[in-house]
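Novice: Sequence plus the predicted model coming up.
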Amino acid sequence: MLAIAGFATALSGPLQKGNTSMFAAERHARAERAQLFAKTDPLIAKLQRGERLSNAERRSLDLDHTRIAQLNQEIAACQEARELSAEAGRAMGDSPDSGARDDSAESRAFTAYLRSGVRGPELRAAGEASGSAGGYLVPPGWWQRLQVALKAYGGTAADFQQIETDTGQPMQWATNDPTTTVGVQQAENTLVSNVDYTFGQGTLGAYMFDSGVQLVSLQLAQDSAFNLGAFIMARVAESLGRAQAAAAISGTGSSQPLGIIPALNAASTTGSGGKYTLGTATKVNVAGATGTTGASQITELIGGTLSPASWLGVLKSVDMAYRSLGAKWYMNDTTLQNTRLITNGFGDPYYPELQDDTKPKLYGYPVVVDNNIPNLTASTPSGVIFGHLESAMVLRSVRGAGLMRLDERWADFLQVGFIGYRRFDCRSNDLRAATVVVPAAT
């Protein structure tokens, strides 16, 4: 349930007012980040000269880097929120400077339905969901913007192969493993041998997910200056997006979508995708750490990161044929930040290209941050995923998300409830294309 009273002041004005506050928050975050960069520059220069930092300097640098990472997330969130508001405004036709306004009769009818519950003929023509709760299919423009917003909350699922269908009936598709099929040299005037391809079959369902009830006061719902469409879309997108992102990572596949970690854990062993099981955990040089064998060494699992040899082992476990298609690393922010702290024998960052927070890379492959991925845990598939996920996994979505407006349930609070819902499923496709890490016990 949303605390609507807290939103009244912030959201009752025009959309531009909300954007102005987001701009201010972003400016403050950027200013603080610039100050921290200036503060850390002398320490970074000292490391680059090969000089060692004192314990106090190291702690200060670690704290500043942690804060910079938090500010980067805040800045990204502000940018995402502004973009989402702009997209939503254009979708609902509320942005006066938009060149791509959706002024269709269907869109206007849907906006009227959100505000007042009036069910115009255009909306009925678009399709009414079954039941008596007033559920309707969202118009195409609203659905397209919702799709954009959903991707913002699931960095990993966004890289799955995407399939959209009009209905949610079970869907079969063929799978094939061609890796054992190799061409042969053929002698002149000899019979060419037959090649038999073995196909498998997978089934995609369509599980129902809802956003939970999003409550809005009648005053806000009726306020012509309040962009109700943008507000509802943002809340629905966030809720459904987070549900999809979590299912795509950890879904068991039993009466629910199959997440990539359970899928890879049930697949093959080291060397051909599936899961990469580490050997005995080794020691890693980490800036500012205190370990059992030295002031700058910790066991790789305890540090929430892997040793350089382990990173390379994970990379090598995915065949180059898949790596060349556009493989990526997937990890949560804790793993990323701890990996940035790995140093060489001179105290310098071991992975310079990983320090770029806007486009981090590891061994030349992009890094995607998804905090639905669990931390490294001994003997449990977790922490790091690597591969070409468009080959490894498929995400099936049913077109036409629905929205219900509940007028009676919270009437005595002078509130209206909205429930967004959609159907999707995730299944594995070619798990040779990706690997998940299974860390060793320390």
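Specialist: Ah, there it is.

Novice: drop to CA atoms for contacts and neighbour counts, all remaining ones
Specialist: Fine.

Novice: Now do the helices in the stretch 1-150 of the chain.
Specialist: 4-11, 15-48, 55-92, 105-116, 121-126, 140-152 (DSSP state H, counting those that start in this stretch).

Novice: would you list these in CSV and tack on mean neighbour count and distance to H388?
Specialist: As requested, those are exported to CSV (neighbours: other Cα atoms under 10 Å; distance: least, Cα to Cα, whole Å):
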stretch, mean neighbour count, distance to H388
helix 4-11, 13, 41
helix 15-48, 15, 34
helix 55-92, 18, 25
helix 105-116, 20, 38
helix 121-126, 15, 38
helix 140-152, 19, 17
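
Novice: Could you dump the ones you listed into JSON lines and include distance to K316?
Specialist: Output for the helices of the stretch 1-150 of the chain, formatted as JSON lines (distance: least, Cα to Cα, whole Å):
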{"stretch": "helix 4-11", "distance to K316": "50"}
{"stretch": "helix 15-48", "distance to K316": "30"}
{"stretch": "helix 55-92", "distance to K316": "29"}
{"stretch": "helix 105-116", "distance to K316": "51"}
{"stretch": "helix 121-126", "distance to K316": "51"}
{"stretch": "helix 140-152", "distance to K316": "29"}
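
Novice: Tell me which of those sits nearest to V416.
Specialist: Across these, V416 has its closest neighbour in helix 105-116 (9.5 Å, Cα to Cα).

Novice: Quick one: list the elements packing against that closest one.
Specialist: Under the contact criterion of 3 or more Cα pairs under 8 Å, 6 or more residues apart in numbering; DSSP states H and E, helix 105-116 touches helix 55-92, helix 121-126, helix 218-222, helix 228-250.

Novice: Of the ones you listed, which is nearest N338?
Specialist: For N338, the closest of the helices and strands packed on helix 105-116 is helix 55-92, at 9.9 Å, according to Cα to Cα.

Novice: what's the closest one packed up against?
Specialist: The helices and strands touching helix 55-92, judged by 3+ Cα pairs under 8 Å, 6+ apart, are helix 15-48, helix 105-116, helix 140-152, helix 228-250.

Novice: chain center to that helix, what's the gap?
Specialist: 15 Å (Cα atoms, centre = their mean, to the nearest Å).

Novice: Stretch 200-213 too?
Specialist: 18 Å.

Novice: how about that stretch: buried residues?
Specialist: By 16 or more other Cα atoms under 10 Å, the buried positions in stretch 200-213 come out as L204, G205, A206, Y207, D210, S211, G212, V213.

Novice: Included below, for side-by-side comparison, is a second structure:
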Amino acid sequence: MSKLKALRESRDKLAKEANALNDKYPADKRMSAEDGQKLDGILAEIQAIDGDIRREQQVADLALENDVDDGGVNNTLRDKHTKEPNKQSDVAAAMRAYMLGGISALTPEQYQLMTARSPSDINNAMSTTVPTEGGYTTAPEWIRQVEQAMKAYGGMYSVSTVMRTATGNTINFPTTDATSEEGEIVGQNAPAGTKDTTFGNKSIGSYMYSSKSIAIPWELLQDSFFDIDGYIQDLLGMRIGRITNRHFTVGTGTNQPAGIVTGAALGKKGKTGQTALVTYEDLVSLEHSVDPAYRNSPGVGYMFHDTTLEALRVIKDKNDRPIFVPGYETGNPGGAPDRILNRPITINQHMAEMAADAKSILFGALNKYRIRLVMDLRLFRMTDSKYTEKAQTGFIGYQRADGALIDVGGAVKYYQNSAT
């Protein structure tokens, strides 16, 4: 058993104990001093284990990024992807053949499959006589693996509404704030009143994102046990996932997507002196700054940086109960996620850490943020002199994407630390 897996199992066991102890007391009953001390001890153990897990994950991520040999290949990622025989669709098999040997390695049937997945605007690039081959949109199961990898590098893909479109034309979304509108009682034979709704407009276009080039030595391409597609999937997920998550979180909206923080409204401002602090009362005010119509809808929760969670763990409510309840077996049937004030939380490392004037905590209907992905990811294979001189083949992926918070009624609010 790996050290990381053992740490997570220990955390799950302690989290179940903490939940069982916390559930003994209803919200309006104060926890006994003995059980309070016991719960504090369990939470302290969980916090220590979370620190160990975070460090182990950071070590693994650093190894993933920095374990590069003289040929520019990430050895950790390479070792992870040893090929195991498995059933592949015809398109996926053609995709792998293309990555290994280019267009000339495709059978006539595979060539037809690949050209069918190539948009007409880049068909002219599909020739073995030019340095860049491809521009193929990837197979469905292939892109699903990339998207899973992208989720691992940021929280926005997990909580947003993701839509995929066939073209990159601008999409206009009508918006309206109907939170203060209501009907009326009409008297007998009296005319009904009128109330015009004011509509606005928000648009989502598309920006071209690149993975930057990926160089792979010929030796690895010739190794039948090397899972070339899995290797590239992880790298594409890492690179495109990080930059898009950053923009979907704090993007300015100028020559890049407008992030969810940019589109959110102020819910609560910290008092003077709270440059790196948030209180229980602040969180209650933040929640109630969101209209109940949104606050009680699906998809509501908190989002913040991991260091903010560390500060929230020690906060207690007026009955001396921790507002943080650890989850267990997250992602598994019967499991439960970590929660703050009984709301699910999403860790997003592109959220600002608590500091002077920082917008450090989001709360609300996070699924009101829409991520638009245009078509499937396009993959190019490059064999020009830049790579040939080093006995390498290059790959690069492109994904068109945009995002925006489609709301004007205050579905998502932020907590802002004090400036002084």
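Specialist: The structure has been received and is ready for your questions. Since the structure is predicted, the reported quantities are computational estimates derived from the model, not experimental observations.

Novice: Show me the one of the helices and strands packed on helix 105-116 of structure 1 that comes nearest L336 of structure 1.
Specialist: Closest among these, using Cα to Cα: helix 55-92, at 10.2 Å.

Novice: nearest to L258 of structure 1, of the helices of the stretch 1-150 of structure 1?
Specialist: Per Cα to Cα, nearest to L258 of structure 1 of the helices of the stretch 1-150 of structure 1: helix 140-152, 18.0 Å.

Novice: what's the mean distance for that closest one versus structure 2?
Specialist: On superposition with structure 2, the mean distance recorded for helix 140-152 of structure 1 (mean Cα distance after the TM-score superposition for structure 1) is 2.2 Å.

Novice: quick one: that helix to helix 55-92, angle?
Specialist: Relative orientation of helix 140-152 of structure 1 versus helix 55-92 (axes from the mean of the first three to the mean of the last three Cα atoms, to 10 degrees): 170 degrees.

Novice: Packing partners of helix 140-152 of structure 1?
Specialist: helix 55-92, helix 228-250.

Novice: Work out for me the element L373 of structure 2 sits within.
Specialist: Per DSSP states H and E: L373 of structure 2 is located in strand 369-382.

Novice: what sits against D234 of structure 2?
Specialist: By Cα atoms under 8 Å, 6 or more residues apart in numbering, D234 of structure 2 lies in contact with L77, V146, A149.

Novice: ok, 7 Å please
Specialist: V146, A149 (Cα atoms under 7 Å, 6 or more residues apart in numbering).

Novice: Just give me the match in structure 1 for it.
Specialist: The alignment partner of D234 of structure 2 in structure 1, by TM-score structural alignment, is A234.

Novice: Distance of its match relative to C426 of structure 1?
Specialist: Using Cα to Cα, to the nearest Å, we find A234 of structure 1 at a distance of 23 Å from C426 of structure 1.

Novice: same check, this time on A321 of structure 1
Specialist: 24 Å.

Novice: Now distance to Y197 of structure 1 too, for the helices and strands packed on helix 105-116 of structure 1, in a markdown table please.
Specialist: Output for those, formatted as a markdown table (distance: least, Cα to Cα, whole Å):
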| stretch | distance to Y197 of structure 1 |
| --- | --- |
| helix 55-92 | 46 |
| helix 121-126 | 45 |
| helix 218-222 | 59 |
| helix 228-250 | 30 |
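
Novice: To N332 of structure 1, which of these lies closest?
Specialist: That would be helix 228-250 among these, by Cα to Cα, at 11.5 Å.

Novice: Now do the helices in the stretch 201-350 of structure 1.
Specialist: Under DSSP H, counting those that start in this stretch, the stretch 201-350 of structure 1 gives helices at 218-222, 228-250, 260-265, 308-316, 320-323, 333-340.

Novice: Quick one: closest of those to K17 of structure 1.
Specialist: Taking those one by one with Cα to Cα, helix 228-250 is closest: 13.5 Å.

Novice: which residues of the stretch 301-442 of structure 1 fall in strands?
Specialist: Along the stretch 301-442 of structure 1, the segments classed as strands by DSSP state E, counting those that start in this stretch run 328-331, 361-362, 365-369, 384-387, 393-398, 402-406, 415-428, 434-438.

Novice: returning to that earlier point: S60 of structure 1 is nearest to which of the helices and strands packed on helix 55-92 of structure 1?
Specialist: helix 15-48 (8.6 Å).

Novice: Report the angle between the closest one and helix 228-250.
Specialist: 40 degrees.

Novice: relative to helix 4-11, how tilted is helix 15-48 of structure 1?
Specialist: Using the same axes, to 10 degrees, one finds that helix 15-48 of structure 1 and helix 4-11 are set 90 degrees apart in direction.

Novice: circling back to that earlier point, of all the strands of the stretch 301-442 of structure 1, which one is nearest K17 of structure 1?
Specialist: strand 415-428 (23.8 Å).

Novice: which strands and helices sit next to that closest one?
Specialist: strand 207-217, strand 393-398, strand 402-406 (3 or more Cα pairs under 7 Å, 6 or more residues apart in numbering; DSSP states H and E).

Novice: elements contacting the longest one?
Specialist: Same thing as strand 207-217 of structure 1. helix 4-11, helix 228-250, strand 415-428.

Novice: related to what we said a few turns ago, any chance of JSON lines for the helices and strands packed on helix 140-152 of structure 1, columns distance to S193 of structure 1?
Specialist: Converted to JSON lines, those look like this (distance: least, Cα to Cα, whole Å):
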{"stretch": "helix 55-92", "distance to S193 of structure 1": "57"}
{"stretch": "helix 228-250", "distance to S193 of structure 1": "42"}
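
Novice: Nearest to G134 of structure 1, out of the helices and strands packed on helix 55-92 of structure 1?
Specialist: helix 105-116 (9.6 Å).

Novice: What's the separation between Q415 of structure 1 and S217 of structure 1?
Specialist: Counting by Cα to Cα, the gap from Q415 of structure 1 to S217 of structure 1 is 4 Å.

Novice: How about R145 of structure 1?
Specialist: Note on R145 of structure 1: its distance to S217 of structure 1, by Cα to Cα, is 24 Å.

Novice: do the same with S95 of structure 1
Specialist: Counting by Cα to Cα, the gap from S95 of structure 1 to S217 of structure 1 is 23 Å.

Novice: again with T380 of structure 1
Specialist: 46 Å.

Novice: Can you report how many residues neighbour E182 of structure 2?
Specialist: For E182 of structure 2, the count of nearby residues is 7 (other Cα atoms under 10 Å).
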